[in-house]
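K.L.:
okay, predicted coordinates and the sequence, questions at the end:
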Amino acid sequence: MPIAVYLLGLGIFAQGTSEFMLAGLLPNVAADLGVSIPDAGLLVSAFAIGMVVGAPVLAVGTLRLPRRTALVAFQLVFVAGHVVGALAPGYGVLFATRIVSAFAYAGFWAVAAATAVSLVSADAKGKALSVVGTGLTLATIVGVPAGTVLSQHAGWRAAFWGVVALTAVSLITLLAALPTGRADLAEPLSVRREVKAVARPALWVSYLVTTLSFGAAIVTFSYLAPLLTEVSGLPAGLVPAVLALYGVGGLLGMTLGGRTADRRPLRTLFLGIGGLTAASALLALTAENLAVTIVLVFALGVTGYVTNPVVQSRVFTLAPDAPTLAPAVNTSAFNVGITLTPMLGGLTIDAGLGFPSVAWVGAAVGAAALAAALWAAALQRRAKARTVPPRTPAAPDAPATAAKPEALSAAD
């Protein structure tokens, strides 16, 4: 695997830490800026909305730029946004920097995915994307806890400065490692061709799978800390350790998914989503049993992230003529799930159904994701059936020739 792929993962780690660490900084941010915690929580929503909108907009806007130039530009904007955020005199300025930073991060994600697959052979795309995506998993395991600890000892602004430093390191190393110019592209990129390529119905079904599968994973994680302390009876001081266990499970799932994404994509989807749905339902039923809950937290991490390399690599297969825009819209699909399913979980809690209800939401969304995956498989079988050449009768004296199995293969 080229070193540049790992450095792209480092960039995702740095920026992904910023995406998720704010959840642990909210009390300090609210107290320092004189706003309520719910108002401070809107900073998380602002980042997610910026990701949803920014990915496709910036992917198209920078389509004619060399990828190396686009990646560096996105990181420079991200660094600038966090410098201003760390110095923000009030809530309004910080809110604006979160949107700007999210735009830059979304653009970086999209171009990083396209760059990673362009640096490896066709049979290693899923593995390359799993390496890049592992940066986000490590952000939840290492970056978010580190940001929380730094905030507790030196204030929330110190956590922002930490992200600035880490992103700067990523920027400098990418400048050295990435090829210059656009030698890695087979032909000049065309906005019209990419927009046309993403109009395929099968691609949008894949986006639906992305939204639902990751939404099913993130909804329970969003409320895991209060569920552990108030339902399972875990001491508050041990919550970071259990959250880290979830992250370890996610890292394992991402690694396994990276190994099977290219060879068994649909099977990986079915097993991962099915396992996630079952684990969510079991957690809802057994949340009061601490030992079982801890095991299921690990299982949620594995099953929630094992599908990640598949849903990322499939878009390149379904839309090869849109190597930048297709993954950009997929980034938006991820963040639609991150935004909507925690809102659904919050509604069930507000309705008095308790914290285990969010796991039921995860199970329900997981079942919907499984249905979407079946839809995707059906579309793939239909497309392959149309490519099978008609059978012609053999001459009386000619030996019978078996149909090529590749034409009938369902890629799984």
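P.N.:
Perfect, I can see it now. On a predicted model such as this, the values are computed, not experimentally measured, just so you know.
K.L.:
going forward, measure contacts and count neighbours with C-alpha atoms only.
P.N.:
Will do.
K.L.:
contacts for the host helix or strand of Arg192?
P.N.:
Following DSSP states H and E, one finds Arg192 within helix 191-197. Residues outside helix 191-197 that contact it (CA atoms under 8 Å, 6 or more residues apart in numbering): Val60, Leu63, Ala319, Pro320, Asp321, Ala322, Pro323, Thr324, Leu325, Ala326.
K.L.:
in contact with the third one, which residues?
P.N.:
Shown in contact with Ala319 (CA under 8 Å, 6+ apart): Ala197, Val198, Arg200, Leu203, Ala326.
K.L.:
try it against this one:
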Amino acid sequence: MNKALIALAFGGLAIGMTEFTMMGILPDIAKDLQITIPEASNLIGLYALGVVVGAPTLVAFSGKYSPRNILLFLMLLFFVFNGIFAIAPNKVLLLTSRFISGFPHGAFFGVGSVVAARLAKPGKEAQAISIMFTGMTIANLAGVPLGTYIGHHYSWRITYGVISLLGLITFLAIYFWMPKMEASKTNNVLKQISYFVRWDAWLMVAVIAIGTGGLFAWISYIAPLVTDVSNIPENRVPLIMILVGLGMFFGNILGGKLADSISPSKAVIIGFISMATCLFVLFFIAHNTYLAYPMAFITGMISFSIGSPLQMMLINNAKGAETFAAAAGQASFNIGNTLGAYLGAIPITLGYAYNYPSLVGVVMASMGAILAYIFWRKVVRPKMNI
């Protein structure tokens, strides 16, 4: 396997851990900071806001630099601010560092997606991108459960110290394994930003931001869902996270192959419909302790099968502004993160059980499927002369 793709996968691992570990240790952070779980979930939204701000900003102003140098800078930023978050002595520095630690996320996957597609063989672009996202799935398979275990039994600060070190490891992997690539001579700020003059660009933002919110309405509250509703012991939450991560691992591979086989847009439509169906079933069977384990795997697999197809939809629809579009896609993904966590908290604050956020996820995933279908009808199909 191409070592450059492995370096990108390391980045996916580090970023996946900093984003998704928060869900598994949310009760521990809430207890340590002496706040409620819905209040602690603001750290999820704050990170996502950092992604939204950082992704288009960093990509737009880094176009004149080589992809390798951009990726090195992003992982250095990741290493520093996750480290500060781990040792922050007061609330202001804690919130600020969490916000800034989200800056590299979207830009890394934006630049990394384009680099992976350039390194891939013709017709294998989505699968190459899925290798980068494999790092994120491994994060959910092994890294997040490990981080959750450390957070439960020792301290969430140790968890984020480890995550910071992973950023440094990624920096070194990119430095030694990533080939030097020339910066795009046609890449400039105005050309990149002009992508968002188009109406179909905003439709893609809506597809991602609303549709992927279904995933986050569920996973943001997975720890209290399985302990309070499914009656699973707290010490088995890491096992649940392993099953979610294993599902995401296979879902990521499935999504890449499906996108290359039937087209990215059709793969996304199928993915969102499947997600909505799965979350609907989950709502009704969440009280069953034994079914909670297979459903963690199934929901993770279905929910994460849309990652690579969405990235390919963006890249295919943004000729000349692929990097900016892919980064903006990650920003949109994290708008979905914020929307899912925020809207999912509403039934909880109203006194409903922790399986009710799944119904919020059903609505958001269904809307994502509808919007993706509109995109296919109005944008993709006309280009195919169907």
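P.N.:
That came in fine, so what should we check first? Worth saying up front: this structure is predicted, and the values here are computed from it rather than measured.
K.L.:
let me see the TM-score of these two.
P.N.:
The TM-score (TM-score structural alignment, normalised by the length of the second structure) is 0.92; 384 aligned residues with a CA RMSD of 2.2 Å.
K.L.:
who wins for most neighbours among the contacts of helix 191-197 of the first structure?
P.N.:
Ala326 (32 neighbours; other CA atoms under 10 Å).
K.L.:
helices or strands up against the helix or strand hosting Phe270 of the first structure?
P.N.:
If you go by DSSP H and E, Phe270 of the first structure is part of helix 265-286. Counting contacts by 3 or more CA pairs under 8 Å, 6 or more residues apart in numbering; DSSP states H and E, helix 265-286 of the first structure packs against helix 201-222, helix 290-306, helix 308-318, helix 356-387.
K.L.:
picking that back up, now for the contacts of Ala319 of the first structure: which two are most distant?
P.N.:
Farthest pair in these (CA to CA) is Arg200 and Ala326. Separation: 10.6 Å.
K.L.:
what's the closest non-adjacent residue to Met367 of the second structure?
P.N.:
Closest residue in space to Met367 of the second structure, ignoring its immediate chain neighbours: Gly211 at 6.2 Å, by CA to CA, 6 or more residues apart in numbering.
K.L.:
tell me the contacts of that neighbour?
P.N.:
Listed by CA under 8 Å, 6+ apart, the contact set of Gly211 of the second structure reads Phe272, Gly336, Met364, Ala365, Ser366, Met367, Gly368, Ala369.
K.L.:
got the contact list for Val52 of the first structure?
P.N.:
Listed by CA under 8 Å, 6+ apart, the contact set of Val52 of the first structure reads Ala106, Thr331, Ser332, Ala333, Asn335, Val336.
K.L.:
how close does the fifth one sit to Trp109 of the first structure?
P.N.:
Between Asn335 of the first structure and Trp109 of the first structure the distance is 12 Å, computed by CA to CA, to the nearest Å.
K.L.:
which one of those two has more residues nearby?
P.N.:
Trp109 (28 against 24).
K.L.:
quick one, what contacts that one?
P.N.:
Counting by CA under 8 Å, 6+ apart, Trp109 of the first structure touches Ile12, Ala55, Ala328, Thr331.
K.L.:
from those, which is closest to Val169 of the first structure?
P.N.:
Proximity of these to Val169 of the first structure (CA to CA) peaks at Ile12, which lies at 12.1 Å.
K.L.:
burial of the closest one, as a residue count?
P.N.:
Neighbour count of Ile12 of the first structure, defined by other CA under 10 Å: 26.
K.L.:
tell me which helix or strand it sits in.
P.N.:
According to DSSP H and E, Ile12 of the first structure maps onto helix 3-33.
K.L.:
between the very next helix or strand once past that helix and helix 3-33, how many degrees?
P.N.:
Once the chain leaves helix 3-33 of the first structure, the next helix or strand it forms, by DSSP H and E, is helix 37-61. Relative orientation of helix 37-61 of the first structure and helix 3-33, computed by axes from the mean of the first three to the mean of the last three CA atoms, to 10 degrees: 150 degrees.
K.L.:
other SSEs contacting the very next helix or strand once past helix 37-61 of the first structure?
P.N.:
As assigned by DSSP H and E, the chain's next helix or strand after helix 37-61 of the first structure is helix 67-86. For helix 67-86 of the first structure, the elements it packs on are helix 91-118, helix 156-177, judged by 3+ CA pairs under 8 Å, 6+ apart.
K.L.:
lovely, talk soon.
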